[in-house]
Structures are given as C-alpha cells and as structure tokens.
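# sequence-free structure coming up:
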C-alpha cells in the first residue's frame, strides 16, 4: 500500500509518497510509485532481520503480536508473488495472525484521510490511486515537534532509521503488526538454521531461547542500564548489563576494551555467556558504575543520541560515577584473591574497573585460581580485563591445566588456537591458592612462544 516516507538526506527531509511492499522473506521494499513496483524498478529494500520498530511518543509497543488462536480474521491482507499487500484501509487488530494466499494483486483503494500535517507537494498526481488526497506542505523541522505524529512508525537498525506515516492510526497499527511478525519469522529462521548448522558440524551447544530469556529476569534487567527503556534486547558482555538498541549502537563506539556488545535475539549465546549475564545484571553493574552520580540526571528513553553518548562515555571512559575503591594499594591484589575465593563479584568488578592491577599481577596466580574453582564468570572477567590465558605459574602450569568445570571449555578454545604452547599439556590437579599464601611468582613463557591469537578467537573467550 501507500505510505509517506521521510527523506533521510540531511538537506532534504521532505515527506514523499511511496508504494511499500512487505515481503514474506523478511524484506520491506518501497518504490516511488505503483508503476515502478509493477515494473520492478527503483525499489529500495530494508532487511528487517536486524531491525526493530518504534512508535514515536510510546515507550512500549502500542500493539503486541498475537497467536493465531486469538484471531483468525484477515481484512484486506493478501499475498501475491511472495509479497504481502496491505491496502490503505482500516483493519481489525490481529490482522497478521494469519496470512491468506489468494488472488493476484487487485484494486487497491486509498481513502481520503484528513492529514494533521502539511505535506510537501512532490508526489506526481498520476501516481495517486483513486484520486487520493494530494500531499500538502510540511515544515522541515525535526519530526515530532508537532502533534501530528500519531500515525508515524519508525524502523530502526543499529545505524539507520526509516520514518513512515500511514493515513490513519488503524492503518499504522496494521503495518506495525505485520512488520513485527516478519521480524519474528526472520529471527526464528535464523535460530533454526544456526541449530541445524551446529548439529551438522558438531559445533558447540548454544543456549535455547528460554535460557536466554532468563537473563531478563535478573534484577534491573527489565530496563536499559542507561536510559531505562523497557525490555532491552542487547547486552554488554563484560559489563554484564542489558541495554537498548539506541545505547548499544553507542557502546560499539567505546571499543571492545570497554564494552562487548551482543544481541539477545540475533546472536548466538553459548551457555557460558548466559551464565555470566545471569551472574551480574543491571542492578549489580549500576551499583558499581553509577554509585556516585550526584546531581546528574540519567538520560530518558527519548533522549537524543548526543545525550546518551555523553552519559555512556562519562560512565565508562571517564568513570565519573564509579564507586570509590577504599582498599589501600598494597592490599588490592590480596583483596582480589579473597574475593575470588568468596565469589564476591561486587568486589571483583570494582577492583577490575579501577584498573589498579597490572596484567602481571593478574597473571601471577589469579587466573589459575579462578580456573581451579570452575567459576566461568570470574575467569571470563579476568580474561576480558587483560589476563593472559597462557600464563605459567611457579610450578610450570597453565590455567588450562588447573581448570575445572566449564572453565575447561573456555580455555581449551584458546589452547586449540595456539597449540604450539600446549601440545604436551595435560590435565592435573587444580592449584591450591589460599588467601594466606597467594604471592606466587610468575614465570614467563619462552620468548619464542607466540602470543595468543586473539584475532582468530570468538568474542566468547576474548
């Protein structure tokens, strides 16, 4: 059907009428006119697989996907040549619960709807169907400054946004619901194909969707760790926090030394990563990283990108809100050892966040201790903060040789990518490092030994 689309050019932000088609393979294609669609020309496509959809002024979806058992009616929604054709007419909510494959493209009617905006007169009248209302003028101000945006929806990816407007609120909801359904289908296809591929090649087991959903049940994870947008769907692995898509795109600018971003819905999740995210969560993470915000006000879900970025950089780069470290410098390493013994994640994260320990301090025994306890979360945090997975202790042992439980798999992945160091390594009894006897000197590996090939490793272990 016909929708208005806002120009993305910084110079030309006018709204133009487009003929938009939603395909059943997870693509949305818009054409300048119906004639261009029929000739399959001048079409631009949006891959819905890695997008989400928003409604301006709403912090939560205005409509929800319904199961086919709830509604079985279909009004004005047909399938032709692999495309879902949606007419510009009012529909019953729940329209996309069932897709009917019927006759080829028929007559499409666009009612004369009273627009709240003024549209730019750039649409060719010959392209309008059944004498639709001619577009009117609209100001070039940023969208959302007036009260006429209730029929608008936005398709959002990590680096781009597409603004569309329907003639009526009901028609807008129809499009939103249909697009959400196609996004869901695309994600389900990804999950099925990944599972089949892993089974075929004997790849690592990935957590099922139910396990991943348990991450959202951790205290504080129902809202973005920064702007408190509800239902965040992205994660920062090394921070152990859930964030919304808008904040996730800014996290990528920080660099992986500060934040490692992964989608809950689009990326693979080994059980080890699920365990890490469940061990930390937004409440614990923010009790450390936002312990001292003073008079600063956190950004809201509708905050500008510049406001979000300033908050995120102040939080992680400048560490302006970080909880103070009240431990004397001479006791920091011993305190970290004690915290590892007690699985005290608050103290571990706080000490690592202040970066008061050198890599040599960490490598001398701490990684061996975490590996010997089989604590995946602590082991992975130490690796992310610069610990050497191939460090040698005073007895000539590597962390892998001390590892227990799921830590073995993480370290084995590193070892398999650097077999020169470990061709003769074998599992031995875990090292025993007590809080009272923890100053074990570190022996460096031979100078000729290659370093860990981090460029070849998955983000799970680096």
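Happy to help now that I have it. Treat the numbers as computed from the prediction; the structure is a model and nothing was measured.
# CA atoms for contacts and neighbours, from now on please.
OK.
# Give the buried residues for the helix or strand harbouring residue 200.
Taking DSSP states H and E as the criterion, residue 200 maps to helix 169-201. Going by neighbour count (16 or more other CA atoms under 10 Å), the buried part of helix 169-201 is 170-187, 190-191, 194-195.
# Repeat that for stretch 247-267.
Those would be 247-252, 254, 256, 258-266, for stretch 247-267 by 16+ other CA under 10 Å.
# Helices of the stretch 301-450 of the chain, start to end?
305-316, 332-342, 345-354, 359-363, 366-373, 376-384, 399-402, 407-416, 419-422 (DSSP state H, counting those that start in this stretch).
# Tell me which of these approaches residue 276 most closely.
helix 376-384 (4.9 Å; CA to CA).
# Would you mind pulling up the elements that that closest one packs against?
Here helix 376-384 touches helix 271-279, helix 366-373, going by 3 or more CA pairs under 8 Å, 6 or more residues apart in numbering; DSSP states H and E.
# Please repeat the previous calculation with a cut-off of 10 Å.
helix 271-279, helix 332-342, helix 345-354, helix 359-363, helix 366-373, helix 407-416 (3 or more CA pairs under 10 Å, 6 or more residues apart in numbering; DSSP states H and E).
# what about versus this one:
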C-alpha cells in the first residue's frame, strides 16, 4: 500500500512539474524576442546574460522542488541540424509534426511510465557536438540522422566518438534513429538499411529504428525503448552494487542525492576522492554554450534560419569513410579543350559503396579525406569513346596502343569527367564497377518513388506505342529518353546511357524528377512517332531485337539506329534543302512528326539560323506560339534564348509578351549569363503588332 501511495505521489509531482515548466517557458522565449529590439548592443548582451541565468535556474529547479525519491531519466538527443531530431522530439512531446529544425536544440520534460513506475523524463536536444557536461549528465543517448542526408549520417559516428572521449559508454544505453520525413522525389533516400544497421553494430549494443515524425511511425517506441533500457541498466548496476562486489553505482539522478563534477568515487562515500566539498554544477541540467548574440531557440515556434546558422549547419557536417568498392591511380583530364597528353593529371580515384566517385591529388589527401572532389554516379552516363590514333611522346602517361583507354562520366547537365587507364583490362574493370554501382544505387532508391510519380508513369504508358520498349518491345517500360521522346526498358536504357547526352538523355519514370518541359516532350512525341522517324527507312530490313535478346544484340541495334542512323527516314529534298526554314514552318503548324524528323538531321547552325526578312529562328517561333516541348528540344540543340530578330525581339521576350509562363521560365533558366539584359523595344513598335506578326509568320501548310 505504501508503494502504491508513493507511486501516486511521484506521478502527481511529475505532472505538476511539467505543467509549471510548460506554463513559464513561453514567457521566457517572449523575453528573448523583446531583447532583440534593444538597439544598444551592450545593454542587450547584459540583459540576455541575466535572462539566461534565470532560465537555467528555472529549468533545473525541479532538483530541489521535487522530492529526492522521484526518479528521473536524463535523455540526450544528438544529431546535426539536417537530422530531423527536433521534429522527432516535438512529435513525442505534442503528437504533432513541425518541419522547422531548432539549430540550438532545447530542453524539455515529460512523464513516462516504465514497468509500472513513473519517471520524470528530462530531454536534452543537443544543439551541436556533445560537450563534457552533457556527456556526464546523460543516462541514455539517441543518435539521429536523416535517411536522405549523407552529412547527418556521417556525423553520428563523430558524435559517438566525441562522447566516448568524456566517459565510458559501456553502461550507457544507445539507440540509432533514421528519420524518413525529408524523403521525397527531390530528396531520395541515400542511406540503405544495411548501412544503417552496420553503423548501429559499430556503435556497440545499439538498437536501430526508422521513424517518421510526420505520421508518428515508431516515435513513441523509440523513447519508451531507451527509457526501458536505462531502467534495466540501473537495476543491473543496483544488483551488482548490493552484491558487495565493490563496484559503485553510477552517477545518475536515481542513485545520487547530489552529483559532482568528478567521475571518481569512493565506494564507501558519495564524496569524490580529492574533493572536500560538493560541486553544485553537477546538479544542473547542462546548459549549451551560447554566443552573446544568440538566444536559445524555441522548438515550438518556427523561425527563419539566419545566414550564420546556415554556415554553422554546413560546418557541422561530419566526416566519415564509406567502403570503397574500387580504388586506384588514374589519369584525369582537367581541360575541356582539344585532347592532349599534357592535359592529363594523375589522381587517386575511389568508388564508394554509396555510389560516390571521389578523386584526390595524392595518397595523403586520400588517407586524411581532404582536398577531394566527388560525383554521385547514379545520374551519370558512362561513355567509352571510339578508337583513335595514340600520340607517342615522352610526356605521354600511357604506352602506344591501338586501343582507347579512356572512359567518360557525363552528368545530366553536360559536365564530363574524363579518365585514362593504363590498360584495356583496367578500363573495362572500372566501367563494370561503375555500371554495377549505378544499378545498385537505382535499385536501392526504387522503393521510395513518389505516388504522384507512379501515377504519371501510368499515364505515359497509356499513350499509343508507349506500353512497350521503343527498341526491344519489352512490356511496361520505366525509363525514357528525353530528347528522343520515347520510353524504354531498363536494359536498353543502360545502352542509351553510353551513347552520350548529345544523342540520348536518359531519365527514370520512377526515380527522377519530371519538370513540365520534360513531360511535355514525352507526351507530345511518344514511341510511335519516334520509331516512325528512326526506323522509317523502308529500304533496309531492320533487325529489331526481342525482349529476350542479349546485351550484344541490343548494343548493335541501338548504335546502328541512333548513332550511325542506318534506319533513319530519309528527309525529302524540299525540307533538306532548308532545314532551318522547314523547322519554323513545322513548329508553327504543330507537326510533331516533321519536327522530330527535322531535328534528327538538324545541327546548332540550323537551330540558330535566322529566316526571312524578320530574321527569326525556330526558337522565336516556338516561344511565340507557346510550344513548350519544341522550346526544350531546341534548347538541347543549343538554341539561344537571347538571339535577337530584326525587331530586336528575343525568344525570351516573345514568351513573356504572349503569356507563355512555362516557356518563359525555361528560357530564362537557360539564357546565357553574358546576355542577361535585353534591349528595350523601340517606341514605334506596338507589342500587340509584334505578337500578331510573329505568331502567323509560318502558318502556311507544309
């Protein structure tokens, strides 16, 4: 009966303490807000220091207002600003989700029941790496990282190592949490379940959970698990202490009447060896180090992150080393000019298991993981250039050979990393490793595709001809070539990647983002129109591969079809004689098949060719009529959004005048930086006359 009454009294005291805490804390934060309005910086700093002292006393006052018999658990939450730890804590405390991350953490209280016993749970959301006072205070630690952020993942081990410098973690319960809240089509998952579990194993006796604060997945379970582990750890240590083994109980709130700053205790006395008086500092919940110009942020009120805090976030990203799946010395080409042996420089290159390719200037930089440049290979294309005569010079890094020893990585934005190996075997080994890593990266992200993206994928497959691969006929294609406007299977997409972005720009329907201009191309063209152009040569028997065809058969056909253009429909002489003019007429009439046919033969000169007395290009016409798909296709062929016609009009200006917002946005994004400003129109020209004049220039039937 006495135990039941004591438990009831403890529970009541805990609830009253939490109500007191929650009732006063908003007023303290309101004072911080008012301090910001004080113009005198010195006065502002002095008042801030006094309020901080008041806040510290208030936060820790339960140490003497509550009975010493009331048990409490001191829980530390550690992770960088990208980890999602603040949202995790907020969900546990309030049952609601907030996206805003608190850069300086916070201190909170909540009652929790473990094994039918009430505890006062003191939660410390640490705003940075753990310090010595924090380390000596905690009974258990939750390490948090975001499943879509490499930096937050790497920070965990650094924080663990720092914590271990201040105290032994053998008896400190630990939990590792991966948060899902930031995962989206724009921010796919990059930390696999295997990597997370491996990190948990490295932290020793550490459980792993994946949580979603948005929907509350596993949030309560994490906090109850860590509290249960702390309670179990205490019972074990109590048993060891009471059995007369000579070990003393740890310095936790449940076991001590007072806490000290020393970690060395006499087994017969609570006073630390070498200390004659008690240290008051140990009684307090640790206070984070605050700069005089910064107040402690309120977790429950969103605010904008300042520039200084953003710099702190970037500097706070921890370092770590992923497992290299392949590494070695290669020569990297650093210039974009004509190929020359003097342009190659020796680099140490490492391909890591997270799909990141990194190169270093020397072995020291690799060991220290500094002075590096990285590229994620998942959204790149691998290209092995055709053979060319080798140049034999004293400075040449390779021996004379008829084989081309290069391989290139081409990103979606056109950047190229060129590498040179010492043998064909080494080149093929790197290419195989890269292709395998690309495939693994894509597969690991496939489970996180957005529902909206799946809906869009189904709508594209419903377009006539899009239900099968454009090259081999395999059902339900999930990859697309943007500039060809067609869908294909994953096997054929891998071969298209090697063609280069100047021939085929590959994108996944499931994994990649689809801006309006890319969607418009696929919706406008499709597999039927694509094959009517690229397989339109009826004079040649086309050896189209089947879905079960080997990779060699697919490669031969795809290279013949798109690179060598063996099956391309011949262009009638009336169009071929003036491709630039024909392209303008086709865009004005909306003839998609003719547009794609002409673009298959067109060069940059045709796209930028100025036609007629108005001196307009095909991009002028597409912009004036609002043909978003044609605008994108012409930009991929190096059309110039700032090229002026005879009236001083640019495609960018025409799109704006005619109200084609998507075309304008796309053109504005792709305009040359040196032509950032546009000429003002002469006053004698009426914009409405210009629009009417442009829109109907090329409306004659083709």
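The structure has been received and is ready for your questions. Nothing here was measured: the structure is a model prediction, and the numbers come from that model.
# of the helices and strands packed on helix 376-384 of structure 1, which approaches residue 292 of structure 1 most closely?
Evaluated over these, closeness to residue 292 of structure 1 peaks at helix 345-354, with 13.1 Å, by CA to CA.
# State the span of structure 2 onto which that closest one is aligned.
Using TM-score structural alignment, the residues of structure 2 aligned to helix 345-354 of structure 1 are 592-601.
# Can you give me every residue that contacts the equivalent of residue 243 of structure 1 over in structure 2?
Correspondence of residue 243 of structure 1 to structure 2, assessed by TM-score structural alignment: residue 488. By CA atoms under 10 Å, 6 or more residues apart in numbering, residue 488 of structure 2 lies in contact with 466-481, 496, 506, 508, 527.
# before we move on, back to that, let me have the helices and strands packed on helix 376-384 of structure 1 in CSV, extended by distance to residue 381 of structure 1 and mean neighbour count.
Shown next, in CSV, are these (distance: least, CA to CA, whole Å; neighbours: other CA atoms under 10 Å):
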stretch, distance to residue 381 of structure 1, mean neighbour count
helix 271-279, 9, 20
helix 332-342, 11, 19
helix 345-354, 8, 18
helix 359-363, 11, 19
helix 366-373, 10, 26
helix 407-416, 12, 19
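# Please name whichever of these is nearest to residue 432 of structure 1.
For those, proximity to residue 432 of structure 1 was assessed by CA to CA; helix 366-373 is nearest, at 7.4 Å.
# and the helices of the stretch 301-450 of structure 1 as TSV, adding distance to residue 34 of structure 1?
What follows is the helices of the stretch 301-450 of structure 1, written out as TSV (distance: least, CA to CA, whole Å):
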stretch	distance to residue 34 of structure 1
helix 305-316	36
helix 332-342	65
helix 345-354	57
helix 359-363	63
helix 366-373	63
helix 376-384	53
helix 399-402	63
helix 407-416	54
helix 419-422	60
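# Please identify which of the ones you listed is closest to residue 288 of structure 1.
Checking the helices of the stretch 301-450 of structure 1 against residue 288 of structure 1 by CA to CA gives helix 345-354 as the closest, at 6.5 Å.
# elements contacting the closest one?
On a contact count with 3+ CA pairs under 10 Å, 6+ apart, helix 345-354 of structure 1 meets helix 281-289, helix 332-342, helix 376-384.
# 7 Å - rerun?
helix 332-342 (3 or more CA pairs under 7 Å, 6 or more residues apart in numbering; DSSP states H and E).
# Just want the angle from the helix it packs on to helix 366-373.
Taking axes from the mean of the first three to the mean of the last three CA atoms, to 10 degrees, one finds helix 332-342 of structure 1 and helix 366-373 inclined to each other by 10 degrees.
# How far off centre is helix 332-342 of structure 1?
Its chain's C-alpha centre and that of helix 332-342 of structure 1 lie 32 Å apart, by CA atoms, centre = their mean, to the nearest Å.
# Name the surrounding residues that touch it.
347, 348, 366, 370, 435 (CA atoms under 7 Å, 6 or more residues apart in numbering).
# let's go with 8 Å and repeat that
Contacts of helix 332-342 of structure 1 with the rest of the structure, by CA atoms under 8 Å, 6 or more residues apart in numbering, involve 327, 345, 347-348, 351, 356-357, 361, 366, 369-370, 378, 435, 438.
# Distance to residue 291 of structure 1 added to the residues you listed, as CSV?
Formatted as CSV, the contacts of helix 332-342 of structure 1 follow (distance: CA to CA, whole Å):
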residue, distance to residue 291 of structure 1
327, 17
345, 16
347, 13
348, 16
351, 14
356, 18
357, 21
361, 26
366, 26
369, 29
370, 27
378, 22
435, 28
438, 30
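# now, which of the buried residues of stretch 247-267 of structure 1 lie within strands?
261, 262, 263 (DSSP state E).
# Counterpart of the second one over in structure 2?
Spelled out, it's residue 262 of structure 1. By TM-score structural alignment, residue 262 of structure 1 lines up with residue 507 in structure 2.
# now its match: how far from residue 464 of structure 2?
Separation of residue 507 of structure 2 from residue 464 of structure 2 (CA to CA, to the nearest Å) stands at 20 Å.
# do residue 21 of structure 2 as well
65 Å.
# Mind checking which of these two has more residues around it?
residue 21 (19 against 12; other CA atoms under 10 Å).
# hang on, that one packs against residue 62?
No - taking contacts as CA atoms under 8 Å, residue 21 of structure 2 lies outside contact range of residue 62: 9.4 Å.
# which neighbours do the two share?
If you check residue 21 of structure 2 and residue 62 against CA under 8 Å, 6+ apart, no residue is contacted by both.
# so which of the helices of the stretch 301-450 of structure 1 gets nearest residue 429 of structure 1?
Going by CA to CA, the one of the helices of the stretch 301-450 of structure 1 nearest residue 429 of structure 1 is helix 399-402, 6.4 Å.
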